[in-house]
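> pasting the sequence and the predicted coordinates here, then a few questions.
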Amino acid sequence: MDTNKINELAKILRQNQLTKLDLTEGDSRIVLEAAGGRSVMVDIPVENVPVENTAEISAETVPVVDKAEEQSEAVEQRSPLVGTVYLAPQAGAESFVKAGDKVKKGDVLCIVESMKMFNNIEAELDGTIEAVCVDNGQIVEFGQTLVKILP
């Protein structure tokens, strides 16, 4: 694959604010991932790469958006970085927050581990936790909703 094509794909990735672009062409596969504002390019020869059949999407895999969720006034607290989210300070401990809990600005909602650094994610406003949108140990993307807070 020539470098001009790779540069064009990286440009498409940035312009569309995509986090990942995976392309197979002949016996070559290229994966571009956004990483902290730069694109990482990896050229991998194709050898028994499983291909997902996207034509077989069932109704169970399509998310259903509830009308109540659309009209909710909840503020989405988003992850400021990519990493692994922890909902409790240590294994077996009670979660920092759960749905229905009252929080004040600055209260710790969860921890996001990134590159061996543990980052406390604090509430941006006072309110009530409407929903915790991630699971303990889940890998989260930059900007992914962690919790919803009703002011």
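Here it is on my side, so go on.
> C-alpha only now, for contacts and for neighbours.
Will do.
> do you know how far residue 146 is from residue 35?
Going from residue 146 to residue 35 by CA to CA, to the nearest Å gives 20 Å.
> now do the end-to-end distance for stretch 131-149.
7 Å.
> what residues sit buried inside it?
The neighbour-count check on stretch 131-149 (16 or more other CA atoms under 10 Å) flags 131-132, 134, 140-141, 144-149 as buried.
> try it against this one:
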Amino acid sequence: MKINKKIIKELSDYLEEFNLTELEYTEKDTKIKVSKNNISVTNQNIPSQKTEINNLDDNLSKKTKTGIEVKSPIIGTAYHAPEPGAKKFVEVGKKIKKGDTVMIVEAMKTMNHVPSTADGVVKEICVEDGQPVEFGQNLLILD
């Protein structure tokens, strides 16, 4: 069996270009699997997975905002206004009181109003209008 180095080189380039960790290519009876974690195709300095995780942790800690976090009570789709084109519930800089509706999270065709958990001024809106959200995901940060 002849190994086609050109295909392996191409696949390893795709790993970098598309920020993938593994890629598999099959043609007829030939199967090639290239992975950052298991093999090194060239002598390039490829960062280890542990290094990448440490860098992510550093970046997250730098981006962590201080303030009161208002989190999503359910999984669904977050909306900033009661209907398309209507006035948004909150804007950055707006003063809100505990219990005020800050967003709607739609789940299974049910619109769930999300109340503020504290008094404060909106420092940051963490999700885009119409964006899917997870349980416990930050929706707002208050000062």
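Received, thanks. Everything numeric in this text was worked out from a predicted model, so none of it was measured.
> TM-score for the pair, please.
For this chain pair, the superposition-based TM-score is 0.58 by TM-score structural alignment, normalised by the length of the second structure; 95 aligned residues with a CA RMSD of 2.9 Å.
> just the closest of the buried residues of stretch 131-149 of the first structure to residue 113 of the first structure, please.
Nearest to residue 113 of the first structure among those, counting by CA to CA, is residue 140 at 9.8 Å.
> touching, the closest one and residue 85? I think so.
Yes: here residue 140 of the first structure reaches residue 85: they are 6.7 Å apart, a contact under CA atoms under 8 Å.
> kindly indicate whether residue 34 of the first structure is helix, strand or coil.
strand (DSSP: H, G, I helix; E, B strand; the rest coil).
> which stretches of the second structure form helices?
Taking DSSP state H, the helices of the second structure run over residues 5-17, 49-63.
> dump the residue contacts of residue 119 of the first structure.
Residues in contact with residue 119 of the first structure (CA atoms under 8 Å, 6 or more residues apart in numbering) are 111-113.
> how about 6 Å then?
Contact analysis of residue 119 of the first structure by CA atoms under 6 Å, 6 or more residues apart in numbering lists 111-112.
> same question, residue 104 of the second structure
Residue 104 of the second structure neighbours (CA under 6 Å, 6+ apart): 78-79, 112-114.
> same thing but 10 Å
72, 76-83, 89, 110-115, 129-130 (CA atoms under 10 Å, 6 or more residues apart in numbering).
> could you give the residue range in the second structure aligned to stretch 90-97 of the first structure?
Mapped onto the second structure using TM-score structural alignment, stretch 90-97 of the first structure covers residues 83-90.
> what about that stretch, start to end distance?
14 Å.
> how about residues contacting that stretch?
79-82, 96, 100-104, 121-122, 125, 129, 140.
> what's the spacing between it and its chain's center?
24 Å (CA atoms, centre = their mean, to the nearest Å).
> what are the buried residues along that stretch?
Applying 16+ other CA under 10 Å to stretch 83-90 of the second structure flags 89-90 as buried.
> next one: stretch 7-23 of the second structure
Neighbour counts using 16+ other CA under 10 Å place 8, 11-12, 14-15 of stretch 7-23 of the second structure among the buried residues.
> right, and out of those, which lies closest to residue 31 of the second structure?
For the buried residues of stretch 7-23 of the second structure, the nearest to residue 31 of the second structure is residue 8 (10.9 Å; CA to CA).
> I'd guessed the closest one sits against residue 25; true?
Yes: under the criterion of CA atoms under 10 Å, residue 8 of the second structure makes contact with residue 25 at 9.3 Å.
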